[in-house]
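Chemist: build me a model:
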Amino acid sequence: MSGLVIRGGDLCSSAVSGSFDLRCEHGKIVAIDREIRPEPGDRVFDASGLLVVPGLIDVHVHFRDPGSPERESFLTGTAAAASNGVTTVLEMPTSDVPVTTAARLERRGRHLSGRSFIDFGLYAGAGHSSLDEVESCARAGAIAFKTFTHRPQPSRAAAFEGMWAVTEPQLFQTMSAVAATGRVHAVHCENDRLLEHFAAESADRPGFGERHREARPPVVEDSAIAMVGSLSLTTGARVHLVHVSTARGVDLADGLRRAGADISVETCPHYLLLDQDTLDRYGSFAKCNPPLRAHDVRRSLLDRLRHDGIDIIASDHCSYTTEELGHHAEDPCGALPGLPGIEFLMPSLLTIAREPDQALVDVIAKMTSRPARRFGLEGKGDLVVGNDADLAVVDPRAAVPFAADAGFLAQGSRNAVYLSEVDLRGRAVATFVRGNAVFSDGAVVGSPGHGQWIRGAGTGRSPR
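Modeler: Have a look, this model is predicted:
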C-alpha cells in the first residue's frame, strides 16, 4: 500500500523532538524513525531544514456559517486555517441562529459537512434559558459547551440567545447541567454588574482606546474567574476559561486548581503579542473583549505562559467586514468586538516561542497535545504511531509581513492591521489532514469535503 513519507524534517511535538522521518498510511502515522526507506508508489515530501509539527488544534473560532458569509464562511475560514498548519477547529455556537438545541446542532453539522477543508467540532451554547437542551445537545455530539457571564449588547442579543448566565444562581444551575454531561464547559468571564458600573464611569473618557479599556478593567475579568472557579468546586464542572488576558486571572485559576477545581486556562496570541498601545493606534480594528492590556500585564502573562500557568493558546478568530469596523470607529460601545487571527496562528506561535526562555516544544504543545487531551480529541495532537496523520511542515525562518492587500484566504484577515508592527516569522509549507495534503506550495489543494465532523463522545482528560 502506497503511503506518505516525510523525510529529513526536525520533528517537534510533546512525544518526539529531533531529526526523524515519518511514514503515514490510511490516514494514520505508522512509523517514526531516524531513516525510513520509501516503498514503491510512496509519496515523498522532503522536509530538510524544516519543522514538522502536529497539526494545530484551534479550540476557539467564530466562522458564523451560514448566518454571515460576508464576514466569514466555513470554506474561507478553514482554507485560511489549512494555510497555516491548523488541522482541527472547534467552532463557537454564537450565530444568527445560536446553537442551543440538539436540532440546531445537527442542522449546523450537516450544513458544514462538505464545506470544511479540515476536521471540526461544534460547541453548543448553555445558559439559564436553555437548560432543558443541554443533555440533548451532548447526546447530539456537542464537543463542549459555551456560556457568557454577562448579557450581550442589545444589538447582538439574538446571536447569544440561550447562552448567558449572569447571576450566581443562574450560573450555578447552568454549570451543574453541563457538569452532568461530562463535557468541557468553556466560560467567557466578565462580571455583568461591574461591566455596567465601569461603562458608566468611563463614558466621558477621551479616545476610543481609553474608553474601551476603562470600561473593562482587569477586575471585571478576574472577579468572574473567581466566581466561576468557586462554583466549579461545588458543581464538578470541567471549566475552560477562554481568552484570559491577565496574569492575575491565571493565578486565580491556579489557586482554584490547587483547591481541587478542574480548570484549564486559554489565552490568545493577541494578548501575548500586543498591548493597549495597539488599541490606541487602531481603535475599532483592535477591539476585543477583554481588551488588550497594558504592557506590564502582557509581560506578566508571558511569564505565566513560560511557567505553565496557561494550558492552551487559541485564536478566538472573529471576522467582520471593513465597513462594519469603520461604522463605529469613534464609538467603543457600539463597535463590534473580536480579531481575525487564524491565518496568523503559526507565525504568531513561533514569534511567541522566540521570547526569552519560551521553549518551542512547550508553545507548540499548547495548540496540539494539550487541547487534544482537554477536549477528548482521540488520535490527534501529537506525533505518535497510531495517531491521525495531521501534520504541518513549517519554514520557521520565513517572514510573514502583514499587508492589507495580500491575497488572504480568510474574509477578515485584511482587517488585521494590528499586526502591522509585529515581526511575524514562520510559515506553513504544507499541511496534511489524515495524511492528505490540504495545503501545499502556497495554495489550498484539498477538497472542502475532506474535513470530518468530530462529535463529542468522551470526557477528555486534564491538559496537564
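
Chemist: for the rest of this, base every contact and every neighbour count on C-alpha atoms.
Modeler: Fine.

Chemist: if we ignore the residues flanking it in sequence, what's nearest Gly127?
Modeler: Once flanking residues are discounted, Gly127 sits nearest to Met163: 4.0 Å by C-alpha to C-alpha, 6 or more residues apart in numbering.

Chemist: from what I can see that neighbour touches Arg151, true?
Modeler: No. Between Met163 and Arg151 there is no contact under C-alpha atoms under 8 Å: 9.3 Å.

Chemist: okay, the two: which has more neighbours?
Modeler: Met163 (29 against 19; other C-alpha atoms under 10 Å).

Chemist: show me what contacts the more buried one?
Modeler: 100, 125-130, 146-148 (C-alpha atoms under 8 Å, 6 or more residues apart in numbering).

Chemist: select only the buried ones of those in ChimeraX?
Modeler: The following ChimeraX line selects those of the contacts of Met163 that are buried, judged by 16 or more other C-alpha atoms under 10 Å:
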select :100,125,126,127,128,130,146,147,148
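
Chemist: between the contacts of Met163, which is nearest Leu4?
Modeler: Closest to Leu4 out of the contacts of Met163 is Lys146 (37.9 Å), distances taken as C-alpha to C-alpha.

Chemist: so the closest one is in which element?
Modeler: Using DSSP states H and E, Lys146 falls within strand 144-148.

Chemist: one more: Leu105?
Modeler: Going by DSSP H and E, Leu105 is part of helix 102-112.

Chemist: tell me what the following helix or strand past that helix is packed against?
Modeler: Following helix 102-112 in sequence order, the next helix or strand is strand 119-125 (DSSP H and E). Here strand 119-125 touches strand 86-91, helix 102-112, strand 144-148, going by 3 or more C-alpha pairs under 8 Å, 6 or more residues apart in numbering; DSSP states H and E.

Chemist: now show me the structure for the sequence below, then we'll compare the two:
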Amino acid sequence: MSVLIRNARLVNEGRVFEADLRIRHGRIDAIASSLAHLPGEGLLDAAGQYLLPGMIDDQVHFRDPGAPHKGSFATESRAAVAGGITSVMDMPNTHPPTLTLEALEAKEHRAAHCSRVNYGFHFGVSHDNLDTVAALDPSRVAAVKVFMGASTGNMLVDDLPALERLFRDCPTVLLTHCEHTPRIREREAQWQARFGDAIPASEHPAIRDAEACYQSSSLAVSLARRYGTRLHVLHITSARELGLFQPGALAGKPITAEVCAHHLYFDDGDYAALGHLIKCNPAIKSRADRNALRQALLCGRLDIIGTDHAPHTWDEKQRPYLQAPSGLPLVQHALPSLLELVADSLLPLPMLVEKTSHAVAERFAIDQRGYLREGYWADLTLIERLAEPRPVAADPILAHCGWTPFQGRAFRHAVRSTFVSGQLAWHAGQVQDDCQGLPLRYRRG
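Modeler: The predicted structure follows:
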C-alpha cells in the first residue's frame, strides 16, 4: 500500500525537522518538506507529532517455544507494536534452547506465521555446541549469546577454557549476560540463613550485587581484548562497570555495552511497592547506579538501550524470593518510559533514537532498517505528546501475562501509530492483526 504521512516532526540522525514522508511497497519512498497526495493513497496527518524510526529491541524473551502460559511470538509481538517496537531479536533460552540449527529453523518458522514485528534470533552457547557456534554462518543469526551468569539448563558457561575458545572462535557479535554465579550462590545461602524462605524482595540487589556483575563483565572485556572479539555486554546495571567501556560514538568500537529501560527508570526504592514484579537479573540497583547509567548514555559509554522483555505469570511472581522467577514484561511500555527521560530533559530525543534504533542497526549490521532514509524499510513510530499524563491503567495490557511493572504510573507520551515494513501494525489503540513482520537481514560476509 501507499501512505502519505503529513506534517510530521521527523527525528533522525541527530536532527528534528518538519517533513512529509511517503510509504510505498513497504519502504520509505520519499521524504520532503511537502509531498503531494496521490490518488488512492492513504493519508495520515501527524499534526506536528514526532515520527521516529521504530525501536529495534535486541533482547527479548518471547517464550516461544516452550512456555505458552508466559507468552508467544503472537502475543508478545502484539504488545511490542503497541509500544512502538518494530523489530526484535529473540534470546536462545527457550524450550528447547536455540543450540542447534534445527532449533533455529523451528523458531524462524513459528515467527514467520504469527509475528507482528520483524524478527531475528540469537544463537545460544553450551559446553556441547562450541563446534556448531564456530561454524555458524554470520548472516544467519543476529548474534551469539553466552550466559556467563545464571541461566537455565546447560546454557551457563563459566568454565574458562570453554570461554576462551568461544571468545577466540565466535564468527559474529558475541553477547554476554555477566554475573558471577559462585558469588551469587554464596550470598543466596547467607541471606537464606538470615531470613529463611522470607527473603525480602528488596534484598535482591544485595544478593546479586555490583561486585557479582563486575567480576563477570570485567572477565568478558578482558577476554574480548585478548582475542579481538566483537563483544556486546548486555544490561549493565552498576556504576562500577561503566569504567570498562569507552565513551564516544559506537562506530569503530569492538566492545559495546547496553542498558535496559527498566534499569533507567526504576531504582531500589521501588522494591517496597513492587516487590518481585521488578525482580530481574541483573538486579535493579541503587538510585546512584541508575543515575550513573543515565549519564553514561550521554557520554557514550552505553551504546544501546534494550528491554530484556521476559514475562512470567502473576502467580509465579507471588512466590517466595528463591522461587519467584526473574524477568519483567516490558515491550509495551519501554519506549513511553524512556520518553519520560526526554520529557524531564535528561536525554535528548535524537539521542534516544540513536540508542534505540540507529546504534542497534549498526551494531548488528541490520540491512536497510533503523533510519528514516529513502529506500529503507518503513519501520516507523508516531509519538503523540499528551496534554495530560495518561495512566498506564487506562489501556489494556497486551502481553500474555496480563500485568506490567509500570502499574500506577502515568506517561506524557503515547504511541499513536506503528508501521512495520510499511504495514500499519498499531493505530489509535488497536493492533492491526493483518500485519506480518519480516525476517531481519544482516550485512555480513
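
Chemist: tell me which element the aligned residue in the second structure for Glu201 of the first structure falls in.
Modeler: In the second structure, Glu201 of the first structure lines up with Gln190, judged by TM-score structural alignment. Following DSSP H and E, one finds Gln190 of the second structure within helix 181-195.

Chemist: now do that helix: distance to the chain's middle.
Modeler: Its chain's average C-alpha position is 29 Å from that of helix 181-195 of the second structure, according to C-alpha atoms, centre = their mean, to the nearest Å.

Chemist: the helix or strand immediately after it in the chain aligns to what range in the first structure?
Modeler: Downstream of helix 181-195 of the second structure, the first helix or strand assigned by DSSP H and E is helix 204-207. With TM-score structural alignment applied, helix 204-207 of the second structure matches the range 212-215 in the first structure.

Chemist: what residues of the helix holding Leu105 of the first structure count as buried?
Modeler: 102, 104-106, 108-109, 112.

Chemist: Val16 of the second structure against Ala8, yeah?
Modeler: No. Between Val16 of the second structure and Ala8 there is no contact under C-alpha under 8 Å: 9.9 Å.

Chemist: more neighbours: which of the two?
Modeler: Ala8 (24 against 16).

Chemist: circling back: adding distance to Ile263 of the first structure, write the contacts of Met163 of the first structure out as a markdown table.
Modeler: What follows is the contacts of Met163 of the first structure, written out as a markdown table (distance: C-alpha to C-alpha, whole Å):
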| residue | distance to Ile263 of the first structure |
| --- | --- |
| Thr100 | 23 |
| Gly125 | 19 |
| Ala126 | 18 |
| Gly127 | 19 |
| His128 | 21 |
| Ser129 | 24 |
| Ser130 | 23 |
| Lys146 | 14 |
| Thr147 | 15 |
| Phe148 | 16 |
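
Chemist: which single one of the contacts of Met163 of the first structure is nearest to His240 of the first structure?
Modeler: Closest to His240 of the first structure, out of all of those and judged by C-alpha to C-alpha, is Lys146, at 9.2 Å.

Chemist: contacting residues for the closest one?
Modeler: Contacts of Lys146 of the first structure (C-alpha under 8 Å, 6+ apart): 92-93, 123-126, 163, 185-188.

Chemist: do that again at 6 Å, thanks
Modeler: 125-126, 185-187 (C-alpha atoms under 6 Å, 6 or more residues apart in numbering).

Chemist: mind checking how far the residue most central in space within the second structure is from Leu335 of the second structure?
Modeler: Note on the second structure: the residue nearest the mean C-alpha position is Gly306, at 2.8 Å, using C-alpha atoms, centre = their mean. Using C-alpha to C-alpha, to the nearest Å, Gly306 of the second structure is found at 10 Å from Leu335 of the second structure.

Chemist: and for Asn129 of the second structure?
Modeler: 36 Å.

Chemist: for Gly375 of the second structure, same thing?
Modeler: 25 Å.

Chemist: that older thread, any idea how far the strand holding Lys146 of the first structure is from the chain center?
Modeler: So, by C-alpha atoms, centre = their mean, the centroid of strand 144-148 of the first structure is 14 Å from its chain's centroid.

Chemist: mean deviation of it from the second structure?
Modeler: Strand 144-148 of the first structure differs from its equivalent in the second structure by a mean of 0.7 Å after superposition (mean C-alpha distance after the TM-score superposition for the first structure).

Chemist: and the angle from that strand to strand 86-91?
Modeler: Orientation check (axes from the mean of the first three to the mean of the last three C-alpha atoms, to 10 degrees): strand 144-148 of the first structure against strand 86-91 gives 50 degrees.

Chemist: Gly402 of the second structure in helix, strand or coil?
Modeler: coil (DSSP: H, G, I helix; E, B strand; the rest coil).

Chemist: for it, grab the count of nearby residues.
Modeler: Going by other C-alpha under 10 Å, the residues that sit close to Gly402 of the second structure add up to 14.

Chemist: got it, and Ala36 of the second structure?
Modeler: 10.

Chemist: any idea how far Ser2 of the second structure is from it?
Modeler: 12 Å.
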